[in-house]
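Participant: I would like the atomic coordinates for the input below:
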Amino acid sequence: MKATLILESGAVFQGVSIGSPADRVCEMVFNTSMTGYQEILTDPSYAGQGIVMSYPLIGNYGVNHEDNESSRPWAEAFIVRHLARRGSNFRCEGELDAYLKQYDITGIEGVDTRALTRILRSQGTMNGMITCAEHFHVEECLEKIRAYRVAGTVEQVTRKEPQLYPALGEQKLRVALMDYGVKENMIRCLQKRGCQVMVYPAHTPAETILAGGFDGVMLSNGPGDPADNVEIIREVKKLYDSSLPLFAVCLGHQLLALATGAQTRKMRFGHRGGNHPVKDLAAGRAFITSQNHGYVVTAESVDPAVAEVSHVNVNEGSVEGLRYKRPNCFTVQFHPEASPGPMDTEYLFDRFVDSMKGGER
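Facilitator: Prediction:
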């Protein structure tokens, strides 16, 4: 079945339908990872978005339940150059096309994804539409495309009830993790360091967390514009005003910055992939990181009496981390839990554990 991708700019790409044949309007973003497509699809931070994979061959090792980063894929659409029809791997449990159909994810293959990536890099992230209709009016499609906005996604992806995850091995600490769209490996990284993890829905009152007797609080990754989460930001400020150790990642990093008076802005095309270099200013060295974000904290808005920039993006200097003046509180924009890799910055979980034990690393 033929499929058509229409961008907000009016550009049109022809291809072949994969996954669901349903029409889909969403925000189009690109990811430069060469592997890890299943972890990418199941990252809740992609809610409301269509993912353009710049690497040309996708699906070659199939899918399996162990690689899911959440209970289901959250991406709206998937755009690839070539979809492998048969997964070749001893862990393969099924094919990617069937997986997309199962979860009603609209896709298109046969598109020049590198050309599409160049458009999104030069003109910026924009909305788009995939349709399998034989006949359509581009102008009518553009009206729908331009009216679309990613909104309400944290409420869409967060769990509805608290969930307890036991420590792996001897339990040493108890952590409250706020689920704004958390990835499973973030929980596993805490579990294997001896943490019992209680994961809470995004809108849980801070009073519930503070009364829980936890050793520390972690704020997770998640989708959408951080400034939309006004009520959550109010509760995050209460957590900041407590004495509990705090560690925040991606959306959590942005929410804490907003709660303490800083500002965020939408990036032209964001950072999405597994090869982004970030410099740890205190360590004086660079790390390769996994990233997925379209918003960033503006450095000039950070009050030096409240926090200092701890990490910067090597490519263009944007803020990748903050260390707060308040004891035992630090945040990063990238994903130290990786999945898919690299795992270079897992040391940040060790730093968080140390801060809960009474010291800072």
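
Participant: all contacts plus neighbour counts: C-alpha atoms, from now on.
Facilitator: Noted.

Participant: right, and the secondary structure at the spatially most central residue of the chain would be what?
Facilitator: Centroid check for the chain by CA atoms, centre = their mean gives residue 45 as the closest residue, at 3.5 Å. Of the three states, residue 45 takes helix under DSSP: H, G, I helix; E, B strand; the rest coil.

Participant: which stretches of the protein form helices?
Facilitator: Secondary structure of the chain by DSSP state H: the helices cover 37-41, 96-102, 113-123, 138-147, 153-157, 184-191, 206-210, 230-241, 251-259, 347-356.

Participant: ok so, going back, who touches the residue nearest to the centre of the chain in this structure?
Facilitator: For residue 45, the contact set (CA atoms under 8 Å, 6 or more residues apart in numbering) comprises 74, 181, 221, 222, 223, 224, 292, 293.

Participant: Any quick PyMOL command for the buried ones out of those residues?
Facilitator: Only the buried entries of the contacts of residue 45 go into this PyMOL selection, using 16 or more other CA atoms under 10 Å:
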select buried, resi 74+181+221+222+223+224+292+293
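
Participant: Check the gap between residue 330 and residue 231 for me.
Facilitator: 22 Å (CA to CA, to the nearest Å).

Participant: quick one: which of the two has more around it?
Facilitator: residue 330 (25 against 11; other CA atoms under 10 Å).

Participant: May I ask you to confirm that that one is in contact with residue 246?
Facilitator: Yes: with contacts defined as CA atoms under 8 Å, residue 330 counts as touching residue 246 at a distance of 6.5 Å.

Participant: distance of the residue lying closest to residue 346 once chain neighbours are set aside from residue 349?
Facilitator: Take residue 346 and drop its neighbours on the chain: the residue closest to it by CA to CA, 6 or more residues apart in numbering is residue 336, 5.1 Å away. Using CA to CA, residue 336 is found at 8 Å from residue 349.

Participant: Another sequence for comparison is provided below:
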Amino acid sequence: MFFRLSTTELLTRALKSATSSSRLLATATASSQQRLYSNVLPKAKLIVKDGPSYSGFSFGAEHGVSGEAVFTTSLVGYPESMTDPSYTGQILVFTQPLIGNYGVPDSNMLDEYGIHRYLESPRIQCAGIVVSDYASEYSHWTAVESISEWCTRQGVPAITGVDTRAIVSYLRDQGSSLAKIAVAGHDNGSQTFTDPGKKHLVAEVATKMPYTVNPGQDIQIVVVDCGVKSNIIRCLVSRGATALVVPHNFPIQDIANSVDGIFISNGPGDPTHCSETIFNLQQTMAKSNVPIFGICLGHQLLALAVGAQTVKLKYGNRAHNIPTLDLTTGRCHITSQNHGYAVDADTLPAEFKEYFINLNDRSNEGMYHVDRPIFSTQFHPEAKGGPMDSAFLFDKFLENIREYKAEGAGQAGGAKPTLSVSLGAEAATATASAAGAA
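Facilitator: Sure thing, here's the model as predicted:
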């Protein structure tokens, strides 16, 4: 006797069969990877504090490292992610199965502004990386070395041949966790677990001296460097601005009325460690109506400066495809994100309104002042890598600056002093590349 199956039942059976086949294929692939790696690479482990260990093989620097294990679901852009200062102190787990297939570009290549053309800083910033499978062979017209050669040269541990699906499942359930990479023969696993959240990481990655990019322009913007990405500076100067990049704790309130805008950058770690930056922002907003724009950590610092609070997310948002809703227009934008903390929108003062929200977890993604040219976003409108949906926010910032200048820039009168004069002896102008080396 024959029984006719419904379309739904047929689809269900086909899906189960495909899922089973894909699992078998993944298991077989993993086993073949293990055999291949065991012949050429030293053994290594990712050890989670008070959690599981994941055995694999080292393809980077052969020493141990400790940090906070986090994951990114970005499909591309590993050179940009690994050189993003916001990843300082973190062991980065890639969910994309294959990493390294298009190699690594020249880290010394600069663009017409003297900014790193392909990378977000001069070196790898994350403490280590974890991938399912790495490509020993690569192909891309910009590539000069493999990801293995790059990690080895820069002293960054890297582990492959592990089940990153299991790691990510654990981190989603338990939250971002302290972990360490141990390499056989070079590290016996006795290294202590280091919590980067207890460190003032911004002070480690920010420039120590001011420097100028694209000098001589009519619009002059101070960039407070908390770990700024190269493409953020590029997005400002390519729109016709001069960027004076200053240390995170620079007293911007002393020059606020002598510049056209203030930008607060991204950066690593707990925003509450940046007490000097928060104080300087408070003083600046009390003394000046200068336009202000903050991104990522800059958004959190601006929120703290106006009396709001921040919270640590369970496992953060790190991806290139996160939908955010613009509450002023009702439009959705696909955004690039990299953060473990967020602003508690319920604590925003009355003069600030929520600008964007995350459509995945409903967390805050931005704020704006109801009367003044001050706004900020949690996501990265400059992308690199990621979609450029929200790059218009840099245009909005420049429009705010032009309106501010047209109104007299809030000055008591007289010509605006040049940026270098307004900063006095501290304002030694340097090239962007020299600053990156600092």
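
Participant: circling back to that earlier point, isn't the residue nearest to residue 346 of the first structure right up against residue 289?
Facilitator: Yes: judged on CA under 8 Å, residue 336 of the first structure makes contact with residue 289 at a distance of 7.1 Å.

Participant: any common contacting residues for those two?
Facilitator: Contacts common to residue 336 of the first structure and residue 289, judged by CA under 8 Å, 6+ apart, are 343, 344, 345.

Participant: Quick check: of the residues you listed, which has the highest neighbour count?
Facilitator: residue 345 (20 neighbours).

Participant: which residue lines up with that residue in the second structure?
Facilitator: The alignment partner of residue 345 of the first structure in the second structure, by TM-score structural alignment, is residue 390.

Participant: So its match sits against residue 332, correct?
Facilitator: No: with contact defined as CA under 8 Å, residue 390 of the second structure does not count as touching residue 332 (9.8 Å).

Participant: Okay, residue 17 of the second structure and residue 205 of the second structure: tell me how far apart.
Facilitator: Noted for residue 17 of the second structure: a distance of 50 Å to residue 205 of the second structure, by CA to CA.

Participant: who has more neighbours, these two?
Facilitator: Using other CA under 10 Å, the more surrounded residue of residue 17 of the second structure and residue 205 is residue 205, with 23 against 12.

Participant: Can you tell me what that one aligns to in the first structure?
Facilitator: That one, residue 205 of the second structure, aligns with residue 157 by TM-score structural alignment.

Participant: mind listing what the nearest residue to residue 164 of the second structure once chain neighbours are set aside touches?
Facilitator: Nearest residue to residue 164 of the second structure, sequence neighbours excluded (CA to CA, 6+ apart): residue 132, at 5.6 Å. Contact analysis of residue 132 of the second structure by CA under 8 Å, 6+ apart lists 94, 95, 96, 97, 98, 99, 160, 161, 162, 163, 164.

Participant: at 6 Å instead, please
Facilitator: Counting by CA atoms under 6 Å, 6 or more residues apart in numbering, residue 132 of the second structure touches 97, 160, 161, 162, 163, 164.

Participant: Same question for residue 361 of the second structure.
Facilitator: Contacts of residue 361 of the second structure by CA under 6 Å, 6+ apart: none found.

Participant: Report the separation between whatever residue of the first structure lines up with it and residue 179 of the first structure.
Facilitator: Matched by TM-score structural alignment, residue 361 of the second structure corresponds to residue 316 in the first structure. Distance, residue 316 of the first structure to residue 179 of the first structure, using CA to CA: 29 Å.

Participant: Around residue 219 of the second structure, how many other residues sit close by?
Facilitator: Residue 219 of the second structure: 20 surrounding residues under other CA under 10 Å.

Participant: Leaving out chain neighbours, which residue sits closest to the aligned partner of it in the first structure?
Facilitator: Correspondence of residue 219 of the second structure to the first structure, assessed by TM-score structural alignment: residue 173. Nearest residue to residue 173 of the first structure in three dimensions, chain neighbours excluded: residue 195, at 4.7 Å (CA to CA, 6+ apart).

Participant: and the top helix by length along the second structure, which residues are buried?
Facilitator: The helix that spans the most residues within the second structure, counting by DSSP H, is helix 7-40. Using 16+ other CA under 10 Å as the test for burial, helix 7-40 of the second structure gives 30, 33, 34, 37.

Participant: out of those residues, who's nearest residue 328 of the second structure?
Facilitator: For the buried residues of helix 7-40 of the second structure, the residue nearest residue 328 of the second structure by CA to CA is residue 30; the value is 47.7 Å.

Participant: tell me the contacts of the nearest residue to the closest one once chain neighbours are set aside?
Facilitator: Leaving aside its sequence neighbours, residue 30 of the second structure sits nearest to residue 161 (CA to CA, 6+ apart; 7.0 Å). Neighbouring residues of residue 161 of the second structure by CA under 6 Å, 6+ apart: 56, 132, 133.

Participant: before we move on, what about residue 114 of the first structure?
Facilitator: Contacts of residue 114 of the first structure (CA under 6 Å, 6+ apart): residue 54.
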